[in-house]
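S.K.: fold the following for me, if possible:
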Amino acid sequence: MTRVVLASNNPGKLKEFSASLAAAGIDMLAQGALGVAEADEPFNTFIENALAKARHASQITGLPALADDSGLCVQALGGAPGVHSARYAALADGTRSDAANNARLVADMAAHTDRRGCYVAVLVYVRRADDPRPIVVEGIWDGEILDQPRGSNGFGYDPYFYLPDLGMTAAELPLEQKNQLSHRARALRALLQAVRSEYAAPTH
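M.R.: Here you go, the predicted model:
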């Protein structure tokens, strides 16, 4: 098994990534268990923030590292809330909660008829801190933004994230179905394919 540090202390992410990547011979360890503090995320793009987190964790531990950055991007808002998704309301009035973020999103969308949005997840895997060619994958989940919430299964913006093909919001989906369709699930599948190729035994 290859030991890889996850540049996060989120137990849910650790469980999800560990389950997916164990098949590729990867043993995931949370950075906190190795004494790594969270890295700064000063950038305006998902890929730059994920790369900064991965390099930070790898630099301190000497291990390969995996990091993610994700959020909601809305067409009519120029891609906002984007990398600020978790603190969208806090940028305006200091309030930080899912409810406050959703209230700001609804208010910002009030004047727009273009309701298109997408969840984005970027995963970055570095073999070492100065890896010149990190593995970078992206998962996109397209939908539309509602002005009224529907469903209670999700979190974050899920009650307002409508999936026209299914006629439901992300918060109305059964958890198992959501975990198959989500942006993070799509990125994880792409990462698993890339990592399997990376560690596949040579055929000659």
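S.K.: please make it C-alpha for all contacts and neighbour counts, starting now.
M.R.: Fine.
S.K.: so Glu138 touches Tyr119, yeah?
M.R.: No. Using CA atoms under 8 Å, Glu138 is not in contact with Tyr119; the gap is 10.5 Å.
S.K.: what sits in contact with each of those two?
M.R.: Counting by CA atoms under 8 Å, 6 or more residues apart in numbering, the residues touching both Glu138 and Tyr119 are His183.
S.K.: how about Asp108: what's its closest non-neighbour residue?
M.R.: Excluding its sequence neighbours, the residue lying closest to Asp108 (CA to CA, 6 or more residues apart in numbering) is Leu77, at 7.8 Å.
S.K.: count residues in the vicinity of that neighbour, would you?
M.R.: Counted with other CA atoms under 10 Å, the neighbours of Leu77 add up to 17.
S.K.: same check on the one 4 residues further on?
M.R.: Other residues near Pro81 number 19, with proximity taken as other CA under 10 Å.
S.K.: touching, it and Ala89? I think so.
M.R.: No. Counting by CA under 8 Å, Pro81 does not reach Ala89; the two are 9.4 Å apart.
S.K.: now the other sequence, so there's something to compare against:
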Amino acid sequence: MRRFTEKKLVIATHNAGKLREIAELLAPYGVEVVSAGELGLPEPEETGSTFVENAELKARAAAMAAKLPALADDSGMAVDGLGGLPGIYSARWAGPSKDFGLAMAKVHDALNSQNPGGEADRSARFVCALSLCWPDGEIITFEGVVHGELVWPPRGENGFGYDPMFLPQGSRQTFGEMDADAKHAISHRAEAFRKMVDALFA
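M.R.: Below you'll find the model as predicted:
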């Protein structure tokens, strides 16, 4: 498998929380990171039907535009009681203003409306597909998953997205209550990242 030997990497995101997490995970490897947002690269339309397809689409677009290796993450929360939704539409549920308080309320309301008077299936998982693309078009993708359940009301101010309503298996804290190190130890993004580092950086 191709090794990553370059010193600069584009993170194909305009999401500040996602950029911060990926930059923290990359910090030990001496790689200079710059975001697609900082480079003024447009966000490509996410037309894929899976996390992997969308991650590869974003990585390829950024690598070709910047003429640098690019790392893209496509991730989201799949809720069993909603047939896997919001899934690849996780960010879109937050609307154009990226209001994840609204998105979490939508998930909660959808579960309640599907199970009137009953106990909804609140099991869920976070999924992450991490794609690294070189300017010559070669692309490698890794996936990570963390299982848990949803809580209401949301708890904690840390993390981003749906983190405050997601309680990972074996934990008493939601992702929103954990500090960054605790989340990095078990998250879906960290799992995909570990696989990538073992294959390309170690």
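S.K.: map Ala78 of structure 2 across to structure 1 for me.
M.R.: Residue pairing (TM-score structural alignment): Ala78 of structure 2 is matched to Cys73 of structure 1.
S.K.: three-state assignment of that match?
M.R.: strand (DSSP: H, G, I helix; E, B strand; the rest coil).
S.K.: how close does the residue nearest to Asp108 of structure 1 sit to Ala67 of structure 1?
M.R.: Going from Leu77 of structure 1 to Ala67 of structure 1 by CA to CA, to the nearest Å gives 26 Å.
S.K.: likewise for Gly143 of structure 1?
M.R.: Using CA to CA, Gly143 of structure 1 is found at 25 Å from Ala67 of structure 1.
S.K.: of those two, which one has the most company?
M.R.: The neighbour count for Gly143 of structure 1 versus Ala67, taken as other CA under 10 Å, is higher for Ala67 (24 against 20).
S.K.: could I get the contacting residues of Glu41 of structure 1?
M.R.: 49, 52-53.
S.K.: now the corresponding residue of structure 2 for it: how far from Glu53 of structure 2?
M.R.: Using TM-score structural alignment, the equivalent of Glu41 of structure 1 in structure 2 is Glu46. Separation of Glu46 of structure 2 from Glu53 of structure 2 (CA to CA) stands at 9 Å.
S.K.: do Trp93 of structure 2 as well
M.R.: 19 Å.
S.K.: and Ala92 of structure 1, that one's in a helix?
M.R.: Yes. Remark: Ala92 of structure 1 belongs to a helix, assigned using three-state DSSP.
S.K.: burial count for it?
M.R.: 11.
S.K.: got the contact list for the counterpart of Arg184 of structure 1 in structure 2?
M.R.: Correspondence of Arg184 of structure 1 to structure 2, assessed by TM-score structural alignment: Arg189. Going by CA under 8 Å, 6+ apart, Arg189 of structure 2 touches 75, 127-130, 144-145.
S.K.: restricted to strands, list these.
M.R.: The strands, defined by DSSP state E, take in 75, 127-130, 144-145 from these.
S.K.: was I right about Arg150 of structure 1 contacting Tyr157?
M.R.: No. Contact criterion CA under 8 Å: Arg150 of structure 1 and Tyr157 do not qualify, at 10.5 Å.
S.K.: among these two, which residue is more densely surrounded?
M.R.: Tyr157 (24 against 18).
S.K.: how far away is the aligned residue in structure 2 for that one from Ile88 of structure 2?
M.R.: Correspondence of Tyr157 of structure 1 to structure 2, assessed by TM-score structural alignment: Tyr162. As judged by CA to CA, Tyr162 of structure 2 and Ile88 of structure 2 stand 13 Å apart.
S.K.: again, but for Arg172 of structure 2
M.R.: Relative to Ile88 of structure 2, and taking CA to CA, Arg172 of structure 2 is found at 27 Å.
S.K.: was I right to think the match of Tyr157 of structure 1 contacts Phe100?
M.R.: Yes. Counting by CA under 8 Å, Phe100 is a contact partner of Tyr162 of structure 2 at 6.6 Å.
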